[in-house]
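Sequence and predicted structure, then a few things I'm wondering about:
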Amino acid sequence: MRSITRSYYQHTHAAILVYAVDDIQSYRDLIEWENDLREYETTKTSVFRFLVGNKTDLDMDTRIDTQIQGDIEAFCREHNVNQCFMTSAKTGDGIEDVFKHIANRLAPTTHRRWSTANTDTVDLGLQTKTYITDSSSCRC
């Protein structure tokens, strides 16, 4: 069993729950992740939940998502999932859509103005940071 502390969930506004479309156990583990999220979720804020089925680049023969579609829909209803996505981390398909959707969903909950009008980028209003690139000073 994994050990997750409250600090991982502190100030969380969105949770991305990911399962592999070829692995039934990764789907079943979503319930544990959701239980952790609910346990540490504060009563003051509601966390947006997004479900992502990953590895859509695999052959349909190896995918279980079509077989458990009803279970996936029930999970989304029961756990108040705001949006479902299908992605491939290998090819990059759908990844950008996930993060754009989350950014746009969170934008109204902040005081900053995030705009995606007529652009392929989402301005998060963050300041640029300078990082040390000299490997001799790396402390990791």
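Cool, the structure landed.

Only C-alpha atoms from now on, for both contacts and neighbour counts.
Noted.

for the lengthiest helix in the chain, packing partners?
When the chain is parsed with DSSP state H, its longest helix is helix 24-40. Secondary-structure packing of helix 24-40 (3 or more CA pairs under 8 Å, 6 or more residues apart in numbering; DSSP states H and E): helix 6-9, strand 14-20.

Using neighbour counts, pick out the buried residues of the shortest one.
So the one you mean is helix 6-9. Within helix 6-9, the residues that qualify as buried by neighbour count (16 or more other CA atoms under 10 Å) are Tyr9.

Mind giving me the packing neighbours of that helix?
On a contact count with 3+ CA pairs under 8 Å, 6+ apart, helix 6-9 meets helix 24-40.

Presented hereafter is structure B, for comparison with structure A:
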Amino acid sequence: MNDPASLQYLSKWDEDICLHAPKAVKFLIANKCDLEKLIPAESMDDFVAAHNCEDLFIVSAKTGSGIEDALQRIGEKLLDIFSTPMFLESQYNETVEINKFVIPSKSCCS
């Protein structure tokens, strides 16, 4: 919350997430709420919306403020998401193609 460049770094990380884990459930956890706020709340809300985050949590690792609530709400949200019939069905619709790899024989008598 006190480093405006953080959202730029997070945007790059989000590109990687979208590339390598497109179905990932994302939350934005803004730390250091005990320090001076240099990132406006509107910027964080815009980031959450633009990057399809499920929720925004404002916490302080130093004081513990907001940590318990964030963990509770994240757990509840994940339980809701992963318990839906649509999610459970999607787990059975995906297939993995396995190609047989043949190792050529290196026999000295062939």
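Thanks, I have it. Note that the structure is a prediction, hence the values are computed from the model and not measured.

re earlier: quick one, which of the helices and strands packed on helix 24-40 of the first structure gets closest to Ala103 of the first structure.
Each of those has some distance to Ala103 of the first structure by CA to CA; the shortest is strand 14-20, at 9.5 Å.

check contacts around the residue positioned nearest the centre of the second structure.
The geometric centre of the second structure, computed from its C-alpha atoms, lies nearest to Lys26 (CA atoms, centre = their mean), at 3.4 Å. Each residue near Lys26 of the second structure by CA atoms under 8 Å, 6 or more residues apart in numbering is listed here: 52-55.

how about it, what's its partner in the first structure?
With TM-score structural alignment defining the correspondence, Lys26 of the second structure maps onto Arg49 in the first structure.

Have a look at how far, on average, the helix or strand that the longest helix of the first structure is followed by is from the second structure.
Once the chain leaves helix 24-40 of the first structure, the next helix or strand it forms, by DSSP states H and E, is strand 48-54. Comparison of strand 48-54 of the first structure with the second structure after fitting gives an average deviation of 1.0 Å (mean CA distance after the TM-score superposition for the first structure).

tell me which residues in strand 48-54 of the first structure are buried?
48-54.

would JSON lines of the residues you listed with distance to Val98 of the first structure be doable?
Listed next are those as JSON lines, based on distance: CA to CA, whole Å:
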{"residue": "Phe48", "distance to Val98 of the first structure": "13"}
{"residue": "Arg49", "distance to Val98 of the first structure": "12"}
{"residue": "Phe50", "distance to Val98 of the first structure": "8"}
{"residue": "Leu51", "distance to Val98 of the first structure": "9"}
{"residue": "Val52", "distance to Val98 of the first structure": "8"}
{"residue": "Gly53", "distance to Val98 of the first structure": "11"}
{"residue": "Asn54", "distance to Val98 of the first structure": "11"}
